[in-house]
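> coords please:
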Amino acid sequence: MAESQSPKPGLMSRIFSPKSKNQLRKLPPSQPLKASFSSHASFSSQTTSPLSSPAIVQKPLAFGAIYRPVDDNRDEQTGERRDNTELLHGLAHHESHDSSDSLAALNNQQAWRPPGERDIASLDVPLWARVAAFLSPGDKAALAFTTRTLMARIGTECWRELEKEENEREKLRFLITQDEKLPGHLLCFSCVRYHKRIQMGLESLKRKDVLNRVYHCPMVGKPEHVQPRSRIAPGWDLAFPFVQLVMRGHKYGVSTHGIPLSDLERRWVDPNSGWIHQSRYFIHKGHLLMRVSSKTFATPKLPPSGVRHLLYSREDYTPYFSVCAHWKDGELMPVCKCALSHIPENHQSLKQQLKQGPGIHMRYKNPQAIVSLCSRCRPMRRCPECPSEYLVELKLAEDKEDPVVKFKQAIVVTRWCDFGDGTSIFDPEWCAINGLEAEDREAYDSFAVMGKRAISGIFEAQNGVTMPGQRLKSLNPKRVKLGEEGDDWY
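Sure thing, here's the model as predicted:
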């Protein structure tokens, strides 16, 4: 049975109970807080009855625990005592230059210095000045930019020399070396400085009549300014900044430095001429290769004026297909005209032939679907002055817009070219394709540079396609340059 509780004291017992001897006293000013706390504790202990002590609220047990741990600086999970000695020692040695940890950090910093820096620092300043005297201004600035030790030995005067107008080419050589360290910027060859990319990762190739800025250049809009670009087809150009973005993405990473190669590929139809174009790109040994295939339907026995309307644009009298800057010199346009002359007549029944006259020709009744070209227009041609190759073909294609004659002969002109490594507009491949002359180098000779390996074979080998055996002849065997004066191209 539970013990019975003691009866509550009555009124008389509380009246006649002895009085408390506790009196209110003024505390000395020296220790007010301590005395107040002790007096309050003594008063509460005397007035509180031992029978009416408040219930102690204990902390609930941890999940999975059986026994309640004692609050003696033990870990509730492991039951081990916490040792604060290591914590206190760690605070004592924090940011201390005399501690062993700081000395070890300094030793590690010395060990991780670039290799050979101590040897560089051991050489005298006059000796480094003698070495720098044999270097060009661009190479000297790049050498001084590598480490602080070399900057202190060579000096910063070489960077001031790059600001001179006669050293603009050397300044470009120095800025090209910093391309990997500036993923959010792009080198502008018109301003000779880096501009911030305004559409980082979203750059897209568009028609040349569409404003498509990659960065804000103050030279845009000036009459004498011409942005470096290469012609693909009428209405489409490949600006050099897109060549930079693709090659930077291939070298240093697409997510940070450039754009993927597939963003340059296009397929479009010229609304004025009906030519169908398709462009593809491939990177081989650090060089950007391009293939542009252009085709259109052609009728047989075209007069000279019809051939001109089929091949040339009326805006600037350039071919509708992709050509290099040397297309007027050589055999390119005569080869296309020769291929058009081999197109056979369309299918004509005997009834249709009798309506035209008494003669009957069986070649019109069963025309050949596969047309064989002659020895002049069949071989592949390579431009001797730039890395460009051409192949002219006649293929039977379906014309979905003609309800009468479904299948017709189409002329297909395919061009393969090499734009170089995309580091500078002064690269030999880029200058040769666009017809630019370099002052410090000889004229480009494609047969001497590329040898027997064709660009077309390298490009088609990426997909496992084996091209049929083709003779590779020079586009301009006699190296005759007439330009506008030559009338054979038109």
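> switch to C-alpha atoms for all contacts and neighbour counts from now on
Will do.
> Lys140: helix or strand, and which one exactly?
helix 137-144 (DSSP states H and E).
> got a list of contacts for the helix or strand following that helix?
Per DSSP H and E, the first helix or strand lying C-terminal to helix 137-144 is helix 148-154. Applying Cα atoms under 8 Å, 6 or more residues apart in numbering, the set of residues contacting helix 148-154 from outside is Glu117, Ile120, Ala121, Asp124, Val125, Trp128, Ala129, Ala132, Leu143, Ala144, Phe145.
> Next, the structure of the following sequence, for comparison with the previous one:
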Amino acid sequence: MGPIPLSLALDPKDTAASTAPWMKTILPTFLAGIRRKTSPHASWEYSDSPSPKSDSLSSLPTELLQSIADFLPTSSAAALTLCNRTTFLKLGSKYLTSINQATVEPYTEWYQTQDQCVRPSPAQVEREKFLEQLSRDSLEFIYCYYCKKLHHPEKTGSDRNCTRCSKSIPFEQRRPCTQLERYQVHSSHLHGDFNHSRVQNLMKHYRHGRDYSNLLKPLNKTWTSYRDGFTFQQSVQCRVRNGRFMVRTQHWLLFAWANGPDVQLPDHYNLGLCPHLTSTGYTKYPGRLDRLLLCRATHPHCCECGVCCGVKACKDCPTEFQIDTKLLPEEDKMALVITTWRDFGKAQSPFEPEWEHQTHEMLNKVHPCPRFYLGEIKASYERFDFDAHQTPSMIRALQIKKAYSPTIYEPG
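Predicted coordinates for the structure are as follows:
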């Protein structure tokens, strides 16, 4: 992919007319979607008639306003130019032209952290800051740190293959943010609709005091899978706590159980708590999670085991988990219930330490895991009571007599 000029900073796929000059089409289209901070329901008007509120700016000498802008960083001066028609006429296109001269390459090196990439020039840094400032007041667009553009957050997932509409986009023609999703592991331990673009937009609304409940609903999901020998159910619930995006995931693994020391876990299930803690069933080479699950299954009535009971933590990312059991004696079955609490940080950028460590296991060899006290993440999310989270609908879904069926999704 070639360099991206500022004229294409707003993704052409999100505009009605992308072939016309950007100052006449793209910029007004973007400004039309911006709301004033003082009045969230009022929209910007890009017209030729000055507003009565701009009389004080009109009386300000042009030389004085230009001197003020010269003391500002280029990104702030360019943003000041776009405040209203008066400032645009007085300051001209000097700072916008300066921003436009800086071009950047999309971020596609999924295996590298931001510190490992080529450091951007000062002009490129100012360009990124300018686009970040434009995205703050927009209800429709975010600044994508992978594409280096402004685009709708839903566009990140729209380029993936869609089996329901028989739509297939070649991998090399997808957006950089969509390409990077292929190498990230959110879908293996959360779900396919979870990505940074959606979380970034949600957290932006939260920081500006806007209602983000509708943005939170698509991220909360519950689904049940029926397989030969076991039933698997996963529930994902997201919350914002103290300015941080946090996720609680609960995994239910129901299988036949006979009381005794020779307990075996089912085969061929896929259980992922985070990029570093996974279990796929019975194996000759068990990992840490396999050993904990097997230990808990051998003594489901004991809650004082120092090995498998209580809150545990991942050594490589801000994730805490707890293993509980639920016995169904009438069916001679037992459910291993693994609850995880994960901290994704402020989610302003995908290059924050918390988000990077939750994304791919290879990145943890570069930077150490952010420090946290054991039980801190769980306590920040909620006061957890295992029995209170067992709803009748969840138990009924687990007890359905099916040997195999496609995954059934339920409202989160």
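> before we move on, back to that, hmm, which two among the contacts of helix 148-154 of structure 1 are most spread apart?
Farthest apart among these by Cα to Cα are Asp124 and Phe145. That separation is 18.3 Å.
> Show me just the buried residues among the contacts of helix 148-154 of structure 1.
Ala132, Leu143, Ala144, Phe145 (16 or more other Cα atoms under 10 Å).
> you'd agree the third one is up against Gly155?
Yes: Ala144 of structure 1 lies in contact with Gly155 (Cα atoms under 8 Å); the separation is 7.1 Å.
> intersection of neighbour lists for these two?
Common neighbours of Ala144 of structure 1 and Gly155 (Cα under 8 Å, 6+ apart) do not exist.
> what about stretch 240-257 of structure 1, distance to the chain center?
3 Å (Cα atoms, centre = their mean, to the nearest Å).
> Tell me the buried residues in the helix holding Lys140 of structure 1?
Pro137, Gly138, Asp139, Lys140, Ala141, Ala142, Leu143, Ala144.
> Adding distance to Ile232 of structure 1, write those residues out as CSV.
Below are the buried residues of helix 137-144 of structure 1 laid out as CSV (distance: Cα to Cα, whole Å):
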residue, distance to Ile232 of structure 1
Pro137, 37
Gly138, 34
Asp139, 35
Lys140, 39
Ala141, 37
Ala142, 36
Leu143, 39
Ala144, 41
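> In structure 1, which residue is most central in space?
Gly258 (1.1 Å; Cα atoms, centre = their mean).
> Give me the range in structure 2 that the top helix by length along structure 1 lines up against.
Scanning structure 1 for the longest helix, with DSSP state H as the assignment, gives helix 32-47. The counterpart of helix 32-47 of structure 1 in structure 2, using TM-score structural alignment, is absent.
> Quick check: buried residues in that helix?
Within helix 32-47 of structure 1, judged by 16+ other Cα under 10 Å, no residue is buried.
> what's downstream of it, the next helix or strand?
That would be, after helix 32-47 of structure 1 and using DSSP H and E, helix 85-92.
> is it true that Leu64 of structure 2 lies in a strand?
No: assignment of Leu64 of structure 2 by DSSP: H, G, I helix; E, B strand; the rest coil gives helix, placing it outside any strand.
> That one: neighbouring residues, count only.
11 (other Cα atoms under 10 Å).
> ok, Glu172 of structure 2 - how many residues close by?
9.
> On the three-state scheme, it is what?
helix.
> repeat for Phe282 of structure 1
Under three-state DSSP, Phe282 of structure 1 comes out as strand.
> list the contacts for it?
Leu261, Leu288, Leu289, Met290, Phe459.
> and those as JSON lines, adding distance to Gln178 of structure 1?
Compiled in JSON lines, the contacts of Phe282 of structure 1 are given as follows (distance: Cα to Cα, whole Å):
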{"residue": "Leu261", "distance to Gln178 of structure 1": "22"}
{"residue": "Leu288", "distance to Gln178 of structure 1": "21"}
{"residue": "Leu289", "distance to Gln178 of structure 1": "25"}
{"residue": "Met290", "distance to Gln178 of structure 1": "27"}
{"residue": "Phe459", "distance to Gln178 of structure 1": "31"}
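> Out of those residues, which sit inside strands?
In strands, judged by DSSP state E, the following of the contacts of Phe282 of structure 1 are found: Leu288, Leu289, Met290.
> Helices along the stretch 201-350 of structure 1, start to end?
240-252, 254-257, 304-311, 332-340, 350-356 (DSSP state H, counting those that start in this stretch).
> For Ile232 of structure 1, find the nearest of those helices.
Per Cα to Cα, nearest to Ile232 of structure 1 of these: helix 240-252, 12.4 Å.
> And that closest one against structure 2, how far off on average?
Taken against structure 2, helix 240-252 of structure 1 registers an average deviation of 3.0 Å after superposition, with mean Cα distance after the TM-score superposition for structure 1.
> tell me what that helix is packed against?
helix 254-257 (3 or more Cα pairs under 8 Å, 6 or more residues apart in numbering; DSSP states H and E).
> Who are the packing partners of the helix it packs on?
Looks like helix 254-257 of structure 1 contacts helix 240-252 (3+ Cα pairs under 8 Å, 6+ apart).
> Quick check: buried residues in the helix it packs on?
Phe240, Pro241, Phe242, Val243, Gln244, Leu245, Val246, Met247, Arg248, Gly249, His250.
> Show residues contacting it.
By Cα under 8 Å, 6+ apart, helix 240-252 of structure 1 touches 180, 186, 205, 214, 228-230, 254-261, 286, 288, 421-423, 425.
> Pull out the buried members of the residues you listed.
186, 205, 214, 228-230, 254, 257-261, 288, 421-423, 425.
> quick check: angle from the helix or strand containing Ser67 of structure 2 to helix 74-81?
Ser67 of structure 2 belongs to helix 62-71 when assigned by DSSP H and E. Per axes from the mean of the first three to the mean of the last three Cα atoms, to 10 degrees, the angle that helix 62-71 of structure 2 makes with helix 74-81 is 150 degrees.
> what packs against helix 62-71 of structure 2?
Right, helix 62-71 of structure 2 is packed against helix 74-81, helix 85-91 by 3+ Cα pairs under 8 Å, 6+ apart.
> Just send those helices back as JSON lines, with distance to Ala258 of structure 2 too.
Output for the helices and strands packed on helix 62-71 of structure 2, formatted as JSON lines (distance: least, Cα to Cα, whole Å):
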{"stretch": "helix 74-81", "distance to Ala258 of structure 2": "67"}
{"stretch": "helix 85-91", "distance to Ala258 of structure 2": "76"}
